[in-house]
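S.K.: show me the folded form of this:
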Amino acid sequence: MATTTSAACPIFSLSLLGRFVLTGPDGAVSLPNKKLAGLLAFLACMAPDPQSREKLSTLLWGSYLDAQAKQNLRQALFKLRQILGQDALRSDGELVSLNAMVIACDVSQFEELVQDGSRDALSAAADLYRGRLADDISVGEECWSEWVAGERERLSELALGAMVTLGGHELSEGRAEQALRTGQRANALNNLREDSHRLIMRALSATGRNAEALKYYRDVVALLKRELSTEPDLATRSLAAELRSNHPQNAAPAAGEVAPEASPPPALVMHGERPSLVVLPFSNMSGDPEQDYFADGVTADIITALSRFRALVVIARGTSFALRDKGMTSQQIAQQLGVQYVLSGQIRKAGNRIRVSAELTHSGSEAQVWSDRYDRPLTDIFDLQDDVSSSVAAVVDPAVRSAEIERARRKPPTNLSAYDLYLRALHHLWGGTREDITKAIDLLRQSLSLDEARSPTLAALAWGLVMASPLGAHTSPDATTEALSLARRAVEQDGTDAFAHAVYGFTLFGPAGDNDQGRIHAVEAVRLNPSSAFAWGTLGMIDSMAGDYENAVTCLHRSLVLSPYDSMLHLWMTGLTASCFALGRHEDGIAWARKSVQHNPGNGTGHRMLAANLVAAGRLEEAREITRRRDATQKTTIRDLRAMRFFKQNDALERYLSAQQVAGVAD
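M.R.: You can find the predicted model right below:
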């Protein structure tokens, strides 16, 4: 905990460009939850301007009742002062602001560097922009989503402009290679901005690679036609004409002539639909050559684990290892292989512990998409290898998916492919609100109208239809039949897709009532991809509803360990609180239920499970207050809960319904 201070230099440093990282005098500082991090991020971005308490409570607790939202804000501000010190926040009645003398934020530093505009300042700004704003902070409130989306777009545009301007400085000072790399970084952030394409063309020409510059222009023409159904603007066309007139030998070949082969510049290598990734051999930093085998084993296992995620194209082990001793940088390897993402890492041994650090970067921009480290005791070497490789693979897949979703969201809505629509839908599919699930279903139907045979889209739409009713969204009477048909088609299209099997299993088990067959498919999903948090979570939910509560707890814990920042946490936590209720572990059930509704305030079942566990623990007034608050948002009766039949076993169901009656749920 920080002490009160009036020191001139900030005590804390807050990084928001990329992952949320708060650092204090003693190193990294952890915050208890995402909303506390979101509150600090918002105040830091708005500093020094004071913000009204009403605005802050709406931003982060807008779906709560007004009194509860204000109480949550008071508690959050109190907690921040405990962590940062009393001087960190300034409060004048209804207004709150962050004290920049206590905490420094990279966003304000970035904006000051961009405003400076000098070559050195722009270079520092480009290095400071490590990714989109607070990329790992997810808050399920509409006001937060709108604010953070706008800020992410604004800061991304600032970074792009800074990189293009920096590239111009580099060119004017004769550093064409640096200008080319800067243009490629800008282009990786948004490959539809023509000023970055013009920078690359000028840089290629300045290095004497005129044929590549004109070939690049032809690729730009194709890109804009495919993505935007338009032609390059006048400035880009004029630059191409200038290059041809200055270097007539590089003009387009006449009819019948064969153009010389020229490799397209890296930023415009055309990939297939699925994102592609190379895993570089992890480095052994322990100084012990005998640990090389362990580093290689972890790398190989990560490649195998990632290959089970059908949404990724993963470069084979042989190719990855063959490039290890070629003296190439990770970016050069990515360019040669034509992949969009690079996973690299280091392994250190210290005494009886192993530390594995891993980092995922975008190959064009070299921006960090994700990073983490894993400290494990050195016990059974093979178990350790399995544990680390599955843990890394489980979080890399959603990290890539999030980056791809953001790419799709930047595209104009009039030029979306079936895959773009699918990616946009995923953002809403895991949102956990009735509005999100309704939007996801609409986007997935649009995607299937363009490509009706994509297994992931079929499975995603089936999941959306299954989750619509529990989230309070309107569904048609034949939604269950349609979901079952879609999920079955997804498995038939790709029998090795773990996600499709998990969705089919859940659909069979829940809405369709085919319990045994549903669990068979869920078990198959885990077998196909043991690193899939979704597969483990689905199997755990099935066991929680079916009555195998101990196994449910094991599976759901496994899901949480594999993907601790997953947007589906609220659902898996609901399964845990239900299992705890059935097992009589009511205090554990209360704890998991509170985490569930904190992660997704719109999770109705989470609120009902919280009330049931509170009743069972003898805390009746708290249970009735939970019921009153939930009924104010979405009223549910005992008849409704009986029809939902979360518990398939009669004794657990009757205990659950009895607890709901005591908690005040109407008949």
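
S.K.: C-alpha only now, for contacts and for neighbours.
M.R.: OK.

S.K.: looking at this, residue 278 is in a helix?
M.R.: No. Per DSSP: H, G, I helix; E, B strand; the rest coil, residue 278 lies outside any helix segment and is strand.

S.K.: that one reaches residue 342, doesn't it?
M.R.: Yes. Here residue 278 lies in contact with residue 342, judged by C-alpha atoms under 8 Å, at a distance of 5.2 Å.

S.K.: the two: which has the busier surroundings?
M.R.: Between residue 278 and residue 342, counted using other C-alpha atoms under 10 Å, the more crowded position is residue 278 (26 against 23).

S.K.: now do the SS call for residue 453.
M.R.: Relying on three-state DSSP, one would call residue 453 coil.

S.K.: what about it, how many neighbours?
M.R.: 13.

S.K.: residue contacts, it?
M.R.: residue 493 (C-alpha atoms under 8 Å, 6 or more residues apart in numbering).

S.K.: and the one helix or strand residue 77 maps to, what's buried?
M.R.: Taking DSSP states H and E as the definition, residue 77 sits inside helix 66-84. Counting neighbours by 16 or more other C-alpha atoms under 10 Å, one finds that the buried residues in helix 66-84 are 69-70, 72-73, 76-77, 80-81, 83-84.

S.K.: and the strand or helix carrying residue 238, how far from the chain's centre?
M.R.: Using DSSP H and E, residue 238 falls within helix 234-246. Put simply, helix 234-246 sits 40 Å off its chain's centre (C-alpha atoms, centre = their mean, to the nearest Å).

S.K.: same thing with stretch 655-667?
M.R.: Computed by C-alpha atoms, centre = their mean, the separation of stretch 655-667 from the middle of its chain amounts to 37 Å.

S.K.: again, but for stretch 487-506
M.R.: Between the centre of stretch 487-506 and the centre of its chain there are 23 Å (C-alpha atoms, centre = their mean).

S.K.: before we go on, could you also do this sequence so I can check it against the first one:
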Amino acid sequence: MSGPNGTTVTWRSSSRCRTKIVDRVAGAIEPEMLRMETLRVRRKAPENLTAWELIFRGMWHFYQFTPAEHRCARELFRKAIVAAPDIAEGYTWLGRCNAGTLFFRWSENPAGDMAEGWQAALRAAQLAETDPYAHYAVGIMSVVMGRLHRAMEAAQRSIDLSPSFALGYMLLGMSRLFLGRAGQAIEPFQRGLRLSPHDPLAFLWLHFLAFAHFLTGEYEESLQPALNAAAKRPDLPSTHCALACCLVELGRQREAEQAAAEMQRNSSEGQEELGEFVSRFVNPEQREQIRTSLRKAGWQGNW
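M.R.: As a prediction, this is how the structure comes out:
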């Protein structure tokens, strides 16, 4: 099993081991720092908050991941920008917040939120050229604007700046997935999840990973991330979409029908909401692959 000099395989194995250790350490530090800092900030009265404290409080609301909490987070990020207009982080988080609001159809003013989010992300990258989070903000706003090649460039820039930056790999995977490169999306998703296994939004990356496996015909590999995503966020229709698709292709018809029914129950706007999500996959054959599997699972949509 070794090379001619008896060292090649051992070195490669050791290198992979070191990479996994670094990934685990990096993935453990950031969530714990976020948890401790947000707990500290939440104890303070709002009138006593500095710009940084406004940002940390906004982060806490952001990670609750509901329309109301995103709106609350956005107001705090806006206040942080007013309090400290030369700090990049306020703009970074405003861009990220608006991207989530737009992606999940929570926006009451899509055009205004898109313009604000894009300008905030660009300002963040201008103020902090070497901050991977600022480039992630540009990238995630690029995704919701349909600028997937720009998103992929921003993802790569963030990874180049910080090779252990989990969100950079997630963004790279998402960009590739929506561009029709599902097979190339799997490794970045897996790397990002390994780097940040306890990310509060891990359910998003899990269901994107499930779609990546599904679209490459790897239905068995698709099932577990789809199950995990649906268990973590049963109220999100797209998690049940991924689950229904892989279950029906595995011949588990009754469970697939249950997932499709759950998807329908949790879709506030019915076909239009799910149709917009599926439309983000730019490859028409992949969109049809998703539609076909959903129909087999009992979905009656006509988009």
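
S.K.: just to revisit the earlier point, quick one: common contacting residues for residue 278 and residue 342 of structure 1?
M.R.: Shared contacts of residue 278 of structure 1 and residue 342, defined by C-alpha under 8 Å, 6+ apart, comprise residue 334.

S.K.: on that earlier part again, just the closest of the buried residues of helix 66-84 of structure 1 to residue 124 of structure 1, please.
M.R.: Nearest to residue 124 of structure 1 out of the buried residues of helix 66-84 of structure 1 is residue 84 (C-alpha to C-alpha; 27.5 Å).

S.K.: the closest one matches what in structure 2?
M.R.: Residue 84 of structure 1 is assigned no aligned equivalent in structure 2, the criterion being TM-score structural alignment.

S.K.: what about residue 382 of structure 1, which SS state?
M.R.: Secondary structure, three-state DSSP: residue 382 of structure 1 is helix.

S.K.: and it, how close does it get to residue 293 of structure 1?
M.R.: Residue 382 of structure 1 sits at a distance of 11 Å from residue 293 of structure 1 (criterion: C-alpha to C-alpha, to the nearest Å).

S.K.: again, but for residue 447 of structure 1
M.R.: Noted for residue 447 of structure 1: a distance of 45 Å to residue 293 of structure 1, by C-alpha to C-alpha.

S.K.: secondary structure element for the residue most central in space within structure 1?
M.R.: The centre of structure 1 sits closest to residue 402, judged by C-alpha atoms, centre = their mean, with a distance of 3.7 Å. Using DSSP H and E, residue 402 of structure 1 sits in helix 381-410.

S.K.: name the helices or strands packed onto that helix?
M.R.: helix 292-307, strand 353-362, strand 368-377, helix 418-429, helix 549-562 (3 or more C-alpha pairs under 8 Å, 6 or more residues apart in numbering; DSSP states H and E).

S.K.: pick the most deeply packed of the ones you listed.
M.R.: Most buried of these, by mean neighbour count (mean count of other C-alpha atoms under 10 Å): helix 418-429, with a mean of 24.

S.K.: for it, packing partners?
M.R.: Judged by 3+ C-alpha pairs under 8 Å, 6+ apart, helix 418-429 of structure 1 is in contact with helix 381-410, helix 434-450, helix 455-468.

S.K.: out of those, which comes closest to residue 333 of structure 1?
M.R.: helix 381-410 (18.5 Å).

S.K.: what's the mean deviation for the closest one versus structure 2?
M.R.: Aligned to structure 2 and superposed, helix 381-410 of structure 1 gives a mean residue distance of 2.5 Å (mean C-alpha distance after the TM-score superposition for structure 1).

S.K.: report the angle between that helix and strand 353-362.
M.R.: Helix 381-410 of structure 1 runs at 20 degrees relative to strand 353-362, counting by axes from the mean of the first three to the mean of the last three C-alpha atoms, to 10 degrees.

S.K.: so which bits of helix 381-410 of structure 1 are buried?
M.R.: For helix 381-410 of structure 1, the neighbour count (16+ other C-alpha under 10 Å) marks 384-409 as buried.

S.K.: now stretch 261-277 of structure 2
M.R.: For stretch 261-277 of structure 2, the neighbour count (16+ other C-alpha under 10 Å) marks 261-264, 267, 271, 274 as buried.

S.K.: is it true that residue 656 of structure 1 touches residue 612?
M.R.: Yes. Assessed by C-alpha under 8 Å, residue 656 of structure 1 is found in contact with residue 612 at 6.3 Å.

S.K.: going along the chain, name the helices of the stretch 201-303 of structure 2.
M.R.: Using DSSP state H, counting those that start in this stretch, the helices of the stretch 201-303 of structure 2 run over 202-215, 219-232, 237-249, 253-265, 271-279, 284-296.
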